[in-house]
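> one predicted model, sequence on top.
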Amino acid sequence: MQGVETATAEAQTLRERKKAATADALHRAAMELAIERGLTEVTVEAIVDAAEVSRRTFSNYFANKEDALLHGERERLNRFLLALHNRPTSEPAWQAIRLSTRALFDAEGEPDPEWVAQSRLVRRHPSLTGQQLARHAAFEEDVAADLARRVGDPLRARLMAAAFTASLRVGTDIWLERRGEGSLSDQIDQMLATMGERFD
């Protein structure tokens, strides 16, 4: 019986890896085409051709080309939420935020050229910006929910989550304006340190 359970778990893991690889392939194809041609010239048909999958496969993963383009960012936000959730609940809330952020950068490194290109692409297209804002709002709610179990005050948790997402946004904007001068992780950590003075 244990062997069957192990085989089932391995099969599920393999399926999950294949699904993740397909989503990543579609995301990369969408990014490369958008950077090469401009977002308005990119079609779902061009994306599936580049990724060598069917239109039906695309629809199983993404609602539209904007959804595919923002996939990488969604995955990073989800990894942050997992890191935050796994921090000890006894840890001060703002410290948990800073350490989770640092751990994510340590694991993934500094942004690559594709991430920088995507960030600039988003800023030029309202259709992308709208979806990104909606995802960031949902992300902020998820962060607040996790912080609430630490601080015991939902209002304070929401305020801290809003301060955190504002720090990410402003830190990233400053780094992009300086054309990647210095380290993004250091820039954001500086923003978090400054903002954290209000919550110590």
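Done, it's in.

> all contacts plus neighbour counts: C-alpha atoms, from now on.
Fine.

> the helices in this structure, which residues?
2-37, 44-51, 55-61, 65-69, 71-85, 93-108, 113-124, 126-151, 154-177, 184-196 (DSSP state H).

> buried deepest among those helices, which one?
helix 65-69 (a mean of 22; mean count of other C-alpha atoms under 10 Å).

> report all helices and strands that that one contacts.
helix 2-37, helix 126-151 (3 or more C-alpha pairs under 8 Å, 6 or more residues apart in numbering; DSSP states H and E).

> now do the last one: which elements does it pack against?
Spelled out, it's helix 126-151. helix 65-69, helix 71-85, helix 93-108, helix 113-124, helix 154-177.

> using JSON lines, lay out those helices together with distance to Ser185.
JSON lines is the format used below for the helices and strands packed on helix 126-151 (distance: least, C-alpha to C-alpha, whole Å):
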{"stretch": "helix 65-69", "distance to Ser185": "23"}
{"stretch": "helix 71-85", "distance to Ser185": "14"}
{"stretch": "helix 93-108", "distance to Ser185": "6"}
{"stretch": "helix 113-124", "distance to Ser185": "14"}
{"stretch": "helix 154-177", "distance to Ser185": "9"}
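
> take the one below as the second:
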Amino acid sequence: MSESAESGLRERKKADTRKALSDAALQLAIQEDFENVTREAIAALAGVSLRTFNNYFTGKYEALAHWQSERMRSSISELRRRPPDEPLWTSITAAVLKPLEDDDADSGPSRITAREDFVEVRKFLLSTRVRNAMSRDLFDEWVAVIAARTGTDPARDMYPRLVASVIRAVGDAAADTYAAADPPVSFGELVRSGLAQVAAGLPEPPRRRRR
């Protein structure tokens, strides 16, 4: 095996271990009160030692944040792959939905299938501890790829930063609506609808008649 192939294999194993630990943290967040979950429990569920856990994450909140960070990286990578002549919001919609589609294809133990589980996990994802543990570079990566597609300068033009902020806002609005919807609705369709409304210029909806 060549040196480059060995290096690639090592990196793949590291990525797999990091994912296993993050998936274990997510699974325990779904099943238990995450405040009481220990690093030892996460490591045991992932089938590794506490020492291995400490080699990858500084704590359980960082391990949980990695799950969300990887979803964001998946979207950013998908946006980079979209055809350059494709309408911006069409590309953004496909990119944002990519990790949701991957979730649908995933049958692993960490998959969130119940709305109650989604609501519980989202509480942690929105917590200060988890948000602080997420890479601050991810938002800047969103800004950079949007700037590249639109020919704008992220240092001088507000547009790419505004678009990245809107994407985040649509995700938050969709999650809030999904958590409260009765009867239940598809989270992916809420995201798609929200981005479509943004692309259309957020036209004012028809007023409902008062009863």
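Yes, it's here. Here the structure is a predicted model, which is why all the values come from computation and not from measurement.

> mind putting the helices and strands packed on helix 65-69 of structure 1 in TSV, distance to Ile97 of structure 1 included?
Listed next are the helices and strands packed on helix 65-69 of structure 1 as TSV, based on distance: least, C-alpha to C-alpha, whole Å:
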stretch	distance to Ile97 of structure 1
helix 2-37	26
helix 126-151	9
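
> between these, which one is closest to Arg169 of structure 1.
With respect to Arg169 of structure 1, and counting by C-alpha to C-alpha, the nearest of these is helix 126-151 at 10.0 Å.

> so that closest one versus helix 154-177, what angle?
Helix 126-151 of structure 1 and helix 154-177 meet at an angle of 140 degrees, taking axes from the mean of the first three to the mean of the last three C-alpha atoms, to 10 degrees as the criterion.

> and of the helices and strands packed on helix 65-69 of structure 1, who's closest to Glu181 of structure 1?
Proximity to Glu181 of structure 1, assessed across those by C-alpha to C-alpha, is greatest for helix 2-37 (21.6 Å).

> give me the angle between that closest one and helix 113-124.
Using the same axes, to 10 degrees: helix 2-37 of structure 1 against helix 113-124 is 60 degrees.

> helix 2-37 of structure 1 packs against which elements?
Other elements packing on helix 2-37 of structure 1 under the criterion 3+ C-alpha pairs under 8 Å, 6+ apart are helix 44-51, helix 65-69, helix 71-85, helix 113-124.

> 7 Å - rerun?
Helix 2-37 of structure 1 sits against helix 44-51, helix 65-69, with contacts defined as 3 or more C-alpha pairs under 7 Å, 6 or more residues apart in numbering; DSSP states H and E.

> by how many degrees do that helix and helix 71-85 diverge?
130 degrees.

> now the residue opposite Ile188 of structure 1 in structure 2 once aligned: how far from Arg10 of structure 2?
By TM-score structural alignment, Ile188 of structure 1 lines up with Val191 in structure 2. Distance, Val191 of structure 2 to Arg10 of structure 2, using C-alpha to C-alpha, to the nearest Å: 36 Å.

> kindly report the same for Lys60 of structure 2.
24 Å.

> with Leu21 of structure 2 instead?
In terms of C-alpha to C-alpha, Leu21 of structure 2 sits 17 Å off from Arg10 of structure 2.

> likewise for Asn132 of structure 2?
For Asn132 of structure 2 relative to Arg10 of structure 2 (C-alpha to C-alpha), the value is 28 Å.

> Gln68 of structure 2 pairs with which position in structure 1?
Counting by TM-score structural alignment, the partner of Gln68 of structure 2 is Glu73.

> kindly report the same for Ala147 of structure 2.
Using TM-score structural alignment, Ala147 of structure 2 pairs with Ala148 in structure 1.

> so where is stretch 30-49 of structure 1 in structure 2?
Going by TM-score structural alignment: stretch 30-49 of structure 1 matches residues 25-44.

> that stretch: end-to-end distance?
11 Å.

> thought Asp179 of structure 2 was touching Val119?
Not quite, residue 179 of structure 2 is Ala, not Asp. Yes: with contact defined as C-alpha atoms under 7 Å, Ala179 of structure 2 reaches Val119; the gap is 6.0 Å.

> give the contact list for Glu120 of structure 2.
Ile30 (C-alpha atoms under 7 Å, 6 or more residues apart in numbering).

> go with 8 Å
Ala29, Ile30 (C-alpha atoms under 8 Å, 6 or more residues apart in numbering).

> equivalent analysis for Lys60 of structure 2, please.
Here Lys60 of structure 2 is in contact with Ala25, Val37, Thr38, Arg39, Ile42 (C-alpha under 8 Å, 6+ apart).

> distance check, whatever residue of structure 1 lines up with Leu9 of structure 2 against Gln190 of structure 1.
Counting by TM-score structural alignment, Leu9 of structure 2 corresponds to Leu14 in structure 1. Leu14 of structure 1 sits 40 Å away from Gln190 of structure 1, going by C-alpha to C-alpha.

> ok, of the contacts of Lys60 of structure 2, which one's closest to Ala175 of structure 2?
When the contacts of Lys60 of structure 2 are compared against Ala175 of structure 2 (criterion: C-alpha to C-alpha), the nearest one is Ala25, at 20.6 Å.
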